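Peer 1: below are the sequence and a predicted model for it; my questions follow.
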Amino acid sequence: MKDLTQQSAAGLSHLYRKGKASPLEAMKAVLARTATVNRTINAFCTVDGDAALKAARASERRWQKGKPLSPLDGVPVSIKELVRVKGWPASMGSRLTDKTPADADAPAVARLREAGAIVFAQSTSSEYGHKGVTDSPLHGITRNPWNTGRTPGGSSGGAGAAVAAGLGPLAIGTDGGGSVRIPSSFNGLVGLKATFGRVPAWPPSLTGDLANTGPMARTALDCALMMNAIARPDARDAWALPADETDYARKLDGKLKKLKVGFVLRFGDHPLDIEVAALVTRAARQFEALGCKVEEVEAPFSYAEAGRAFVIHWLTALQRLLRLFPESNHDQFDPSLLAGAKAGLRYSMQDLVEAQVTRRELAIAWNLFFEKYDLLLSPTVAVQPFEVGKNLPDGPDGKGNPLWSPYTSPFNLSRHPAATVPCGTSRDGLPIGLQIAAAHYEDGLVLRAAARYAEAHPLKFPVLPEMM
């Protein structure tokens, strides 16, 4: 039998059904690997082994009786530390929170438990998820298992590193500007930011209606199985969409023939790594072999305008932290978080109103784009995973490059679904991601496109010597 830590959620479910493995065996294998590997990559800040083993035994009994709660019954899943888990500290990656154990599960966590998934670990984040890499004054640096000298991205970097390293096949992340898709790209995963409101969230994020909760896994099928569990309304979310009957796993069925696909290589005047450009362009052309008509096009909206609108939304949200905590404690924030929060104070009410107008115009522009095209393809991130300990990669001029992730945040503003799927590795053996976006509510189509592409171009995950 193959190493259970390298199985997908669907693969584990199949083994459980056939009696070739049990949830207890899988959970023990994941915990054993976690005990060894997490010392190197620092993906988890909490591991609840005793509760996980108890849940695994209960799941095993259900499978033995032929009455699993869902295909996810007995599958290990980790939860980003920005997402509430009952009994675990709601730390937000910050030294300033009081670490009081949460008294209730967030909606996604509750739905996964109802499906029988085993919530066993809390994954690391940047403080309040404020940046696209994963380190914090509370937990230190999280590392990329493909190359431990590189960042796993962020802010859901612990989630991405864990799944890539075999520390459970499923993870829940959050995405306010790309924080599911960036680490999924940097770790060779499939990650989905669904249509806003499709996956309920509670408590409300500091960044409001930019934020999304989403699945991260090695396969589109695993993401689809997670969506079947977590994409259900919850009254605690003011923006939750009404229930629908979508079976996301079934939505993966079918080919992509006759779909019209727009391919955008650049969203504006920003640096683009040459290997990222080459691999993503090749991937876009491979969609033609899948039956699509691919056309290279321009983005329908100025990225400079979209980028300014996003920054204003983001930083004016962060400035609330300065009011939530006494000024005498502000030196305990991550310096980049404190700088961003202070920058948010400089924007006027008029700046925020204009940013909201820009946001509406951008959403309409993408709506019109998706009336013409079924899918959009683009890079997920403009650079390869860069050195740990840095907030920014070096640009062509040797200075920090603030434009390294221009592709993800526009869809947080517009609320359209967007996923990333691995499209190859660079010469340094680092994964590169292809972003796939579509019209509102076409989450199933996005996952089907990711599935069809990944089936034709699978990615082999490394097992590094220090992780064996």
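Peer 2: Yep, it's here.
Peer 1: please make it C-alpha for all contacts and neighbour counts, starting now.
Peer 2: Noted.
Peer 1: check contacts around the nearest residue in space to residue 316 that is not next to it in sequence.
Peer 2: Here the nearest residue to residue 316 in space, its sequence neighbours aside, is residue 344; by C-alpha to C-alpha, 6 or more residues apart in numbering that works out to 4.3 Å. When the contact criterion is C-alpha atoms under 8 Å, 6 or more residues apart in numbering, the partners of residue 344 are 312, 314, 315, 316, 317, 318, 319.
Peer 1: residues in contact with residue 192?
Peer 2: Residue 192 makes contact with 180, 181, 214, 215, 216, 223, 417, 418, 419, 420, 447, according to C-alpha under 8 Å, 6+ apart.
Peer 1: and those residues, which of them are in strands?
Peer 2: Among those, the members falling in strands are 214, 215, 216, 418, 419, 420 (criterion: DSSP state E).
Peer 1: isn't the third one right next to residue 188, touching?
Peer 2: No - between residue 216 and residue 188 no contact is recorded; they are 10.3 Å apart, counting by C-alpha atoms under 8 Å.
Peer 1: okay, those two: which has more neighbours?
Peer 2: More neighbours sit around residue 216 than around the other of residue 216 and residue 188, counting by other C-alpha atoms under 10 Å; the figures are 33 against 30.
Peer 1: next one: that one from residue 429, what distance?
Peer 2: 21 Å (C-alpha to C-alpha, to the nearest Å).
Peer 1: pick out the residue closest to the middle of this structure.
Peer 2: Centre of the chain computed as the mean C-alpha position; nearest residue by C-alpha atoms, centre = their mean is residue 180, 1.7 Å away.
Peer 1: A further structure is provided below for comparison with the first:
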Amino acid sequence: MSQDLTQLTAYELIEAYRTKTLSPVEATMATLKRIGELQPHFNAYRAVGADAALAQAKVSEARWARGAPKGLLDGVPVGFKDLLNVQGFPTRKGSLATPDIIQQADSPPAARLREAGAVILGKTQTAEFGLKGLTETKLGGVTPNAWDRQYVSGGSSGGAAVAAALGLGPLQVGTDGGGSIRNPAAVNGVFGFKPTFGRVAGYPHNGSLFHIGPLTRTVTDAALLLNVIAQPDVRDWQSLPSDICDWRENLDSGVKGLRIAYSRTLGYVKVDPGLAAVVDRAVARLSELGAIVEETDPGFRDPSPIIDAINSERAIRLRSEIGVAGLDLIDPGIRARVEKLERYTLAEVVEANERRTDLAILMRRFHEKYDLLVTPVQSQPVPRLGTPPQTPFAFPFNITQQPGASIPAGFDNNGLPVGLHVVGPQYGDLTVLRLARAFEKLQPFPTPHLDSLSKL
């Protein structure tokens, strides 16, 4: 095949394996070669298991030759954010405070993908403990933007977003505790989906804000990945039953007649005018598709105090994990944040959870009238290295545990990607994916210019 194999989607790879025009070994070798070429410049991966990946690809190739693939994603390369356990790799969480110990068991999404025959490439870079919207750490170094290395990749799933954008594995698994999938997806111009809480099982437990989901170049690939990882797991008592057999079904049914609320600011966020104009144009395209769009705000105040109080649990868990000695090794800004969060009283946490309940009820009532809510992802253009992107539209919907996605919508004045944020009611994941797919068909998602990357 003369085309660049790293630009094939997971869906295209599977079809090529089925028709025997391409083998998993060829696809894996091409991906590993591209990782080797671009890793020195973009630092998307913290660890790559090249030998193990090729061994998995050879076994997959034999299965396809027999016409007996192991599962839906047999032979498709996949990467995992380094907050998730993957057998055979240490889980360093972007920190010098974590031990370099090989994991003996897979997290639920890694287990499901291994069972499906996927080729596990390695671990992608993350912000330290996922506690920053910036993938720049003492352990892992700097992971710059996939479109321009002078700018940030966001976080905390920055490595996964950059890998997806640059063809370093068509399927990437990230996590989102306050925007950590949607933030880097927006600034790197890929599709990032945060499913309803519990849709993808997680273990070890990371609290009630923590969602696991895909970062991909296409919506169809995200749906394909969900077919494998959106499963319950006995280790996660909050995981949801698998109530959808195939996430690709009804994906192309469009958005005609859907009632969509468009909130430019959520009622309290200041948004850069140029960025707002990009989002306005994207929302206008939804009307072209037949959606019924109404400009309105959901009607809540900035919920930052709620998420801070709830995150006090995460701070206490982190101190327990790394100890006093570990605190001396972490980023000073993160240490200061941990110490601040630990000062919340039990009464304040209880009050925050009551306010969380009120917010969740408000949004459930809001979605009785509207099928979806759309907003910007970012409030300001993509910043240069060292400064986290401003994505205040993301975290409220971790509080409410709703599904949300970042869709590539256009570019800011510096030529860097802008995301359109789509939020569905709790358990309304498929409606979010339907809108994303309809928009993608009308305005295909761009990829970084390969000619410029080849000159690095």
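Peer 2: Happy to help now that I have it. Just so you know, these numbers come straight off a predicted model, no measurement behind them.
Peer 1: what's the TM-score here?
Peer 2: The pair, once superposed, lands on a TM-score of 0.96 when counted by TM-score structural alignment, normalised by the length of the second structure; 453 aligned residues with a C-alpha RMSD of 1.5 Å.
Peer 1: the first structure: which residue goes with residue 369 of the second structure?
Peer 2: Matched to the first structure by TM-score structural alignment, residue 369 of the second structure sits across from residue 372.
Peer 1: what would the contacts of residue 192 of the first structure look like in JSON lines with distance to residue 203 of the first structure?
Peer 2: JSON lines is the format used below for the contacts of residue 192 of the first structure (distance: C-alpha to C-alpha, whole Å):
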{"residue": "180", "distance to residue 203 of the first structure": "18"}
{"residue": "181", "distance to residue 203 of the first structure": "22"}
{"residue": "214", "distance to residue 203 of the first structure": "15"}
{"residue": "215", "distance to residue 203 of the first structure": "18"}
{"residue": "216", "distance to residue 203 of the first structure": "20"}
{"residue": "223", "distance to residue 203 of the first structure": "23"}
{"residue": "417", "distance to residue 203 of the first structure": "22"}
{"residue": "418", "distance to residue 203 of the first structure": "23"}
{"residue": "419", "distance to residue 203 of the first structure": "24"}
{"residue": "420", "distance to residue 203 of the first structure": "26"}
{"residue": "447", "distance to residue 203 of the first structure": "27"}
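Peer 1: which of the residues you listed are conserved in the second structure?
Peer 2: The subset of the contacts of residue 192 of the first structure whose aligned counterparts are also in contact in the second structure, taking both residues aligned by TM-score structural alignment, their matches' C-alpha atoms under 8 Å, comprises 180, 181, 214, 215, 216, 223, 417, 418, 419, 420.
Peer 1: of those, which is the most crowded?
Peer 2: Across those, the neighbour count under other C-alpha under 10 Å reaches its highest value at residue 181, namely 37 neighbours.
Peer 1: does that one touch residue 422 like I think?
Peer 2: No - under the criterion of C-alpha under 8 Å, residue 181 of the first structure is not in contact with residue 422, lying 10.7 Å apart.
Peer 1: which neighbours do these two have in common?
Peer 2: For the pair residue 181 of the first structure and residue 422, residues contacting each of them under the criterion C-alpha under 8 Å, 6+ apart are residue 190.
Peer 1: and residue 282 of the first structure, how many neighbours?
Peer 2: Applying other C-alpha under 10 Å, we find 13 other residues in the vicinity of residue 282 of the first structure.
Peer 1: coming back round to it: what sits against the residue nearest to the centre of the first structure?
Peer 2: So residue 180 of the first structure contacts 154, 155, 156, 173, 174, 191, 192, 193, 214, 215, 216 (C-alpha under 8 Å, 6+ apart).
Peer 1: alignment lookup: it to the second structure.
Peer 2: Using TM-score structural alignment, residue 180 of the first structure lines up with residue 181 in the second structure.
Peer 1: likewise for residue 338 of the first structure?
Peer 2: Under the pairing rule here (TM-score structural alignment), the equivalent of residue 338 of the first structure within the second structure is residue 335.
Peer 1: the stretch 101-250 of the second structure: helices as residue ranges?
Peer 2: For the stretch 101-250 of the second structure, helices defined by DSSP state H, counting those that start in this stretch occupy the ranges 108-115, 158-166, 182-188, 219-229.
Peer 1: any idea which of these gets closest to residue 439 of the second structure?
Peer 2: Residue 439 of the second structure sits nearest to helix 219-229 of all the helices of the stretch 101-250 of the second structure, at 9.8 Å, using C-alpha to C-alpha.
Peer 1: how big is the offset of the longest helix along the second structure relative to the first structure?
Peer 2: In terms of residue count, the longest helix belonging to the second structure (DSSP state H) is helix 346-369. Relative to the matching residues in the first structure, helix 346-369 of the second structure has an average distance of 0.8 Å after the fit, by mean C-alpha distance after the TM-score superposition for the first structure.
Peer 1: ok, and for that helix, which residues are buried?
Peer 2: Of the residues in helix 346-369 of the second structure, those with enough neighbours to count as buried (16 or more other C-alpha atoms under 10 Å) are 349, 352, 353, 355, 356, 359, 360, 363, 364, 366, 367.
Peer 1: what residues are up against the fifth one?
Peer 2: Residue 356 of the second structure is in contact with 306, 399, 400, counting by C-alpha under 8 Å, 6+ apart.
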